[in-house]
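K.L.:
Whatever this is, show me its structure:
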Amino acid sequence: MSRPAPYPVRLADEITRQLGQLADHLSHLPPPQAAQVIARVLAPDTGVLGGVTHLVATGSVFAKDQAERGALPPEVWLALGRASNELHNIALDLDEHQDSLHLVGTAPTATGAKPPAPAPLVARRHR
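P.N.:
Predicted structure coming up:
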């Protein structure tokens, strides 16, 4: 008989499942609700992205300790450290847009009002 997975492993599996459900729901939500969900996911201190960033940073500390003991190759620690730094930078970039997401998420839906004009999509990067 196989042993049940430890609680942290089951928790990671459950979080992954729920994130998939959230993504499925997001694709069917009206724009104001979708903006609210995205804003909460991207909230710097309380959102999913901040939580994942913290989790990866914690994993990097673990990997550093294990690499120093010879249990993991140093490349694992370096990759987790890079991932943590990149996620942090991405979170900073996205934090600039929290106000816009909140505005869309709280804007009253006016019937018969002229819809906003579409904006041309231009890729800009601030770093």
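K.L.:
CA only for contacts and neighbour counts going forward, please
P.N.:
Noted.
K.L.:
by contact count, what packs against the strand or helix carrying Val52?
P.N.:
Applying DSSP states H and E as the criterion places Val52 in helix 48-69. For helix 48-69, the packing partners by 3 or more Cα pairs under 8 Å, 6 or more residues apart in numbering; DSSP states H and E come out as helix 31-42, helix 74-95.
K.L.:
Quick one: closest of the ones you listed to Thr111.
P.N.:
Smallest distance to Thr111 across the helices and strands packed on helix 48-69 (Cα to Cα): 14.2 Å, for helix 31-42.
K.L.:
packing partners for that closest one?
P.N.:
Using 3+ Cα pairs under 8 Å, 6+ apart, the elements in contact with helix 31-42 are helix 48-69, helix 74-95, helix 98-106.
K.L.:
Mind doing that once more with 7 Å?
P.N.:
Judged by 3 or more Cα pairs under 7 Å, 6 or more residues apart in numbering; DSSP states H and E, helix 31-42 is in contact with helix 48-69, helix 98-106.
K.L.:
Nearest to Val76, out of these?
P.N.:
Nearest of the helices and strands packed on helix 31-42 (Cα to Cα): helix 48-69, 6.6 Å.
K.L.:
mind checking how far that closest one is from the chain centre?
P.N.:
A distance of 16 Å separates the centroid of the chain from that of helix 48-69, by Cα atoms, centre = their mean, to the nearest Å.
K.L.:
Other residues contacting that helix?
P.N.:
For helix 48-69, the external contacting residues (Cα atoms under 7 Å, 6 or more residues apart in numbering) are 41-42, 44, 72-74, 76-77, 80-81, 84, 87-88, 91.
K.L.:
And this one, please, so the two structures can be compared:
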Amino acid sequence: MSHPVPYPIGLADEIARQLHLLAEHVAVLPPAQATQVIAHIINPDDGLLDRVIGLVSVSSTFAKVQAKGGALPAEVWLALGRAAMDLDAVGSDLDEHRATLLRFGAQSGTSAAKPPAPAPLVVRRHR
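P.N.:
Have a look, this model is predicted:
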């Protein structure tokens, strides 16, 4: 007889399934809608990426407590902490472009003017 899956693991599996479904939708949405969805995902206040960063951060805090108690190697805690910081940095980088995505989504949905000129795909980062 199989053991029932604990609720948090089932929840994680369902969220992963939903994320896959969302990715499939974004892949086929019209450009205006896709950019609006992407802008919503990267919203730094309550977007999906913000929630993932929070989950990894909580996981890092949990691992820290467990590592201090000797139950987990410190490397696990450090890796989760580094992942949380890296994701937060990525979120900050993406937030710089959120307004552009929202503006593009709003313009594309309301006007049938000439298509935008292609942009170069190599961009120099400035910090």
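K.L.:
tm score of chain vs chain?
P.N.:
TM-score for the superposed chains, counting by TM-score structural alignment, normalised by the length of the first structure: 0.93, backed by 126 aligned residues with a Cα RMSD of 1.3 Å.
K.L.:
thinking again about what came up before, which entries within the contacts of helix 48-69 of the first structure meet the buried criterion?
P.N.:
Buried by 16 or more other Cα atoms under 10 Å: 42, 44, 76-77, 80-81, 84, 87-88, 91, out of those.
K.L.:
Same list (those) but as CSV, adding distance to Ile15 of the first structure.
P.N.:
Shown next, in CSV, are those (distance: Cα to Cα, whole Å):
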residue, distance to Ile15 of the first structure
Leu42, 16
Pro44, 19
Val76, 23
Trp77, 24
Leu80, 20
Gly81, 22
Ser84, 19
Leu87, 18
His88, 20
Ala91, 20
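K.L.:
and Gly105 of the first structure, how many neighbours?
P.N.:
By other Cα atoms under 10 Å, 19 other residues sit near Gly105 of the first structure.
K.L.:
which residues does it contact?
P.N.:
32-33, 35-36.
K.L.:
now the most centrally placed residue in the first structure: how far from Arg127 of the first structure?
P.N.:
A centroid search over the first structure (Cα atoms, centre = their mean) returns Leu49, at 2.7 Å, as the residue closest to the centre. Look at Leu49 of the first structure and Arg127 of the first structure: by Cα to Cα, to the nearest Å, they are 19 Å apart.
K.L.:
same thing with Arg3 of the first structure?
P.N.:
The value you get for Arg3 of the first structure to Arg127 of the first structure, if Cα to Cα is used, is 48 Å.
K.L.:
do Ala23 of the first structure as well
P.N.:
28 Å.
K.L.:
cool, Gln98 of the first structure as well?
P.N.:
Distance of Gln98 of the first structure to Arg127 of the first structure, given as Cα to Cα: 18 Å.
K.L.:
Comparing these two, which shows the higher neighbour count?
P.N.:
Gln98 (17 against 6).
K.L.:
correct me, but the more buried one touches Arg40?
P.N.:
No - using Cα atoms under 7 Å, Gln98 of the first structure is not in contact with Arg40; the gap is 9.1 Å.
K.L.:
buried stuff in stretch 113-121 of the first structure?
P.N.:
Quick answer for stretch 113-121 of the first structure: no buried residues (16+ other Cα under 10 Å).
K.L.:
same question but for stretch 44-54 of the second structure, I mixed them up
P.N.:
For stretch 44-54 of the second structure, burial by neighbour count (16+ other Cα under 10 Å) applies to 44, 48-51, 53.
K.L.:
what about burial for the contacts of Gly105 of the first structure, which qualify?
P.N.:
Buried members of those, counted by 16+ other Cα under 10 Å: 32, 35-36.
K.L.:
Is it possible to get a markdown table of those residues that adds distance to Ala63 of the first structure?
P.N.:
Listed next are those as a markdown table, based on distance: Cα to Cα, whole Å:
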| residue | distance to Ala63 of the first structure |
| --- | --- |
| Pro32 | 41 |
| Ala35 | 36 |
| Gln36 | 35 |
